[in-house]
Structure formats: C-alpha cells, structure tokens
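Engineer: missing the sequence, but the structure's below:
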C-alpha cells in the first residue's frame, strides 16, 4: 500500500497504479518533487535534486511532512451526552468544536485528534469512567491506550465515514487530478490549484487507509 504510483494508461485516458522497479526501492528524504510521467516518451523520469556521492544511498522526495488538511468537527447541541463530552474535552484542553488537522504521511491523526474521536464516540458509562479519572484522561491521547474494542471501532468508523464523505464532495478524483497535471496546456495558476487539491485528496486517502488498518487491529 505504500507504493502506489500513478502512470498514464495505454489509451491515455486515465491514470492507473503501477509498480516501478528500482524507483520503488528508494527511501524518502526532504527535498523537492522531481519525478514525473512523460507522455511523449511513455515513461516515468526522476531527476536528482541534489548531488549524490558514489556509493551513497539515493533518496527521492515523495511527501511534504508538513502538509496538513483541516477537518471541522464538533459536539452537537442536540447530543444527549453533549455536556459530559464537553466536560471531558475540557479536561484535555480540547475544543468542543473547531478544526482538527490531518497530517501527510503514515500517521495522519495526531494525539489531540485521536482523543477527540474517542470522546466523541463514548457511551455515558465510558464518559463517567474517564471523567472520574481526571488527570488520567490524558491517556486518551495515547495510541496504545487500553480501551474497549467497541469504542475504538466506533471512533475509527466515524473517521472513515467522515473522510469518505469529504472525498465524495470533490468533483474529480485523485486520478483525474494526476492526469490533469500531466497536461502541458494548463497555466501555472490552474496547475497550482490542482496540485493543492490533489495534495488534499492524498491526505484523505492516507487517512482512509489508516482508519481501515485501525479497524483491522
């Protein structure tokens, strides 16, 4: 799942997943994107963005570790458990509604977002248990916090559903954007906008995979 490269299909009408020998073995290093698919030559090309010494491992840049996507979430005033959820969120100095960030890379959900998802999904009994712990509620931010499997399932199912809806709200797919970026006919302003949109979708796709993996644990 970590090696999904989009190249133009044989009929030139879509983007398809491909494995690229050797290039697929390269590790990541912060730098700048220097890999592209050249339709006129029908191959992918990767340019070195810095000088490498003989015998040195060759790295490629394939994700900006600082990319984030804001997702707005909140506790509904119609939620019968809203007061207890807000009280527990307050103990962790977390907002009851607002924007939470999804991060690029294999760990898109940070500690604060993880705790919010768990509290959002709690039953009244679970809320009472964690409210009684006071400072122990900080454990809700930990990836390996001991929680009921049903609660974890509800939290990650909620995130999976939310991300799926966000992806469905776009008028194009990530594959469509990748294909459009191969075109030499779009101007620099549109290219920048499409790159931004594609980066958002990539983070959402990574989050979807992350949530699915959590549900399998």
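Structural biologist: Now that the structure is in, tell me what you want to look at. Fair warning: this is a prediction, and the values are worked out from it, not measured in the lab.
Engineer: when you work out contacts or count neighbours from here on, use the C-alpha atoms and nothing else.
Structural biologist: OK.
Engineer: pull up the distance across stretch 161-175, start to finish.
Structural biologist: End-to-end span of stretch 161-175 (Cα to Cα, to the nearest Å): 21 Å.
Engineer: how distant is it from the center of its chain?
Structural biologist: Averaged C-alpha coordinates place stretch 161-175 at 12 Å from its chain's average position (Cα atoms, centre = their mean, to the nearest Å).
Engineer: name the element the closest residue to residue 117 other than its chain neighbours belongs to?
Structural biologist: Nearest residue to residue 117, sequence neighbours excluded (Cα to Cα, 6 or more residues apart in numbering): residue 155, at 5.3 Å. Assigned by DSSP states H and E, residue 155 falls within helix 149-168.
Engineer: what about versus this one:
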C-alpha cells in the first residue's frame, strides 16, 4: 500500500467518445500509480510539498529545506497519527505533533432522546456513530469529542435549547457556557471512559516504559517490529493518561 499512489486519471479522446459513446463517466477520477524515485523518499515532519500537475501529468515535489549533494532528501507524508504511520508505512514518530488516539462513540437507538441527540450532533457535522480523537497535551480532548460527550449527557430541555439555538457550534469550545451539572457530567464521563481504556491493556504504562528503556540501553532484545509496537503502546498510553489527568482536574474544578 505504501507504493500505491492515487493520481488523477487522464481521459484522452478515444474511439468510443468520438463515436458519441462516452464511457469515461463510468471511470473513477483517480487511478493507482507507481512513482519511481519520489516514492523512495523517507518521511520528515513538515508540510506537504508534493503535488500532481494535471497539465504535465507529472508529480512535482519541492524540498522543504536546503540540502547538499549526497544528503538524503525527505518529504512530508502528511499529518498522520502514529497508528497510521505504523500500519501503512512501517514506522512511528516518537515526537509526532499530529499524533492522536481514536475512540469509538455512538448513540444507542433505545435512548428515548436518540433523535434529538442525533439532530444536535448533525448541526455540528458530527455523526451519531463515529471515531473521535484524544489528543496529546496541551489540547487533550478534541472539540468533536467534547461536543459529542456534552450532547450525550444532555437532558431533553437542554437538547431542545441547543437545537433551536443559533450558537450550537459553541458546544465545540472548551469554554462554552453550560450548566454546572452538565459540564460536571461531561468530564466525569470522559474520566471514566479514559480510565476504562487504560485498564484494557494487560500491562501498565510504567512497565512498558521500563521495558522500552531497557531495550534502548541494549539490556533487552526485541526485533524491530516488537520494539516499534512497544514504543507505540507507550506513546498511546501517555496520550490517554495525560487526557485522563486533565479530565480529573476538570471534574475537581
């Protein structure tokens, strides 16, 4: 998959279109392609500087910084979480500023307020069953995750108020003015959910950090994949643990 790049499909005039039998509408807009040389460039955090030139039918890529002859050329693969980098590219970035952990949340159809909750979520362009992000410090909880949990904990009167309000998008903001009871329930829910996610792991963060430190000192052997998975698990748990502590502080406040 790392060698497969989707580029715009060129649609030259052919015999079928010349005869009025235009089948090009049935073709997808993009086609998978191999791009030699560019495809071999390794990743470095930065910005995307590679673009496909439809006019010349070529991939154009600019360097993010100056480099000398013989030095390795890097490109930015995009703002991907470590889970995506590991699965699709075979590595992780321990200092990835775009890292996040997804948790799956959804509304229960047996909830008597299901329709109202789904309607309010839709106003914020959030689906009723979705993956939402837990982020590294200093953000911790993504706006969409915070809004979803707020809606999930609203009563009928609160839902009606926000559905009819022109300021529904305010629910995405950390400093949104809400009733104390609702805000308390929101952060208590997040605290409980994050705590349960951490308890699913068979090992603790501290135990994983000790193993990782021993591996890096050469005191413990892991193959590359085992070491990468261990380090990913440490990074994942750190994000969840930091968000859990943040939620605890919000509950106390």
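Structural biologist: Looks like it came in fine. Predicted model, so just to flag it, every value in this text is computed and none were measured.
Engineer: what's the TM-score here?
Structural biologist: After superposition, the two chains reach a TM-score (TM-score structural alignment, normalised by the length of the first structure) of 0.69; 158 aligned residues with a Cα RMSD of 1.8 Å.
Engineer: re the thing from before, residue contacts, the residue nearest to residue 117 of the first structure?
Structural biologist: 117, 118, 120, 121 (Cα atoms under 8 Å, 6 or more residues apart in numbering).
Engineer: please repeat the previous calculation with a cut-off of 10 Å.
Structural biologist: Applying Cα atoms under 10 Å, 6 or more residues apart in numbering, one finds that residue 155 of the first structure lies in contact with 114-122, 149, 211, 214-215.
Engineer: again with residue 158 of the second structure
Structural biologist: 151, 178, 179, 182 are the contacts of residue 158 of the second structure under Cα under 10 Å, 6+ apart.
Engineer: state the pair within those that is farthest apart.
Structural biologist: Greatest spatial distance among the contacts of residue 158 of the second structure (Cα to Cα): 151 and 179, at 12.6 Å.
Engineer: the more surrounded of the two?
Structural biologist: More neighbours surround residue 151 than the other of residue 151 of the second structure and residue 179, with 21 against 9 (other Cα atoms under 10 Å).
Engineer: which helix or strand contains the more buried one?
Structural biologist: helix 143-152.
Engineer: can you pull the buried residues of that helix?
Structural biologist: Buried positions in helix 143-152 of the second structure, judged by neighbour count with 16 or more other Cα atoms under 10 Å: 143, 144, 145, 146, 147, 148, 149, 150, 151, 152.
Engineer: residue 196 of the first structure matches what in the second structure?
Structural biologist: Counting by TM-score structural alignment, residue 196 of the first structure corresponds to residue 232 in the second structure.
Engineer: element containing that match?
Structural biologist: According to DSSP H and E, residue 232 of the second structure maps onto helix 224-252.
Engineer: ok, average deviation of that helix from the first structure?
Structural biologist: When the first structure is superposed, helix 224-252 of the second structure averages 0.8 Å from its matched positions, counting by mean Cα distance after the TM-score superposition for the first structure.
Engineer: show me what that helix is packed up against.
Structural biologist: helix 82-89, strand 101-106, strand 129-134, helix 180-199, helix 205-216 (3 or more Cα pairs under 10 Å, 6 or more residues apart in numbering; DSSP states H and E).
Engineer: turn the ones you listed into TSV, including distance to residue 115 of the second structure.
Structural biologist: Output for these, formatted as TSV (distance: least, Cα to Cα, whole Å):
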stretch	distance to residue 115 of the second structure
helix 82-89	33
strand 101-106	13
strand 129-134	13
helix 180-199	19
helix 205-216	40
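Engineer: and these: which comes nearest residue 95 of the second structure?
Structural biologist: Of those, nearest to residue 95 of the second structure by Cα to Cα is helix 82-89, at 9.7 Å.
Engineer: I'd like to know which elements that closest one is packed against.
Structural biologist: strand 42-43, strand 101-106, helix 224-252.
Engineer: reformat these into JSON lines and put mean neighbour count next to each item.
Structural biologist: As requested, those are exported to JSON lines (neighbours: other Cα atoms under 10 Å):
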{"stretch": "strand 42-43", "mean neighbour count": "14"}
{"stretch": "strand 101-106", "mean neighbour count": "14"}
{"stretch": "helix 224-252", "mean neighbour count": "18"}
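Engineer: for residue 206 of the second structure, find the nearest of these.
Structural biologist: helix 224-252 (8.7 Å).
Engineer: measure how far the closest one is from the centre of its chain, please.
Structural biologist: 15 Å.
Engineer: ok and it relative to helix 180-199, angle-wise?
Structural biologist: 160 degrees (axes from the mean of the first three to the mean of the last three Cα atoms, to 10 degrees).
Engineer: could you dump the buried residues of helix 143-152 of the second structure into TSV with distance to residue 113 of the second structure added?
Structural biologist: Shown next, in TSV, are those (distance: Cα to Cα, whole Å):
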residue	distance to residue 113 of the second structure
143	22
144	20
145	19
146	19
147	16
148	14
149	14
150	14
151	10
152	9
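Engineer: go through these and say which is closest to residue 102 of the second structure.
Structural biologist: Once Cα to Cα is applied, the member of these that ends up nearest residue 102 of the second structure is residue 145, at 9.7 Å.
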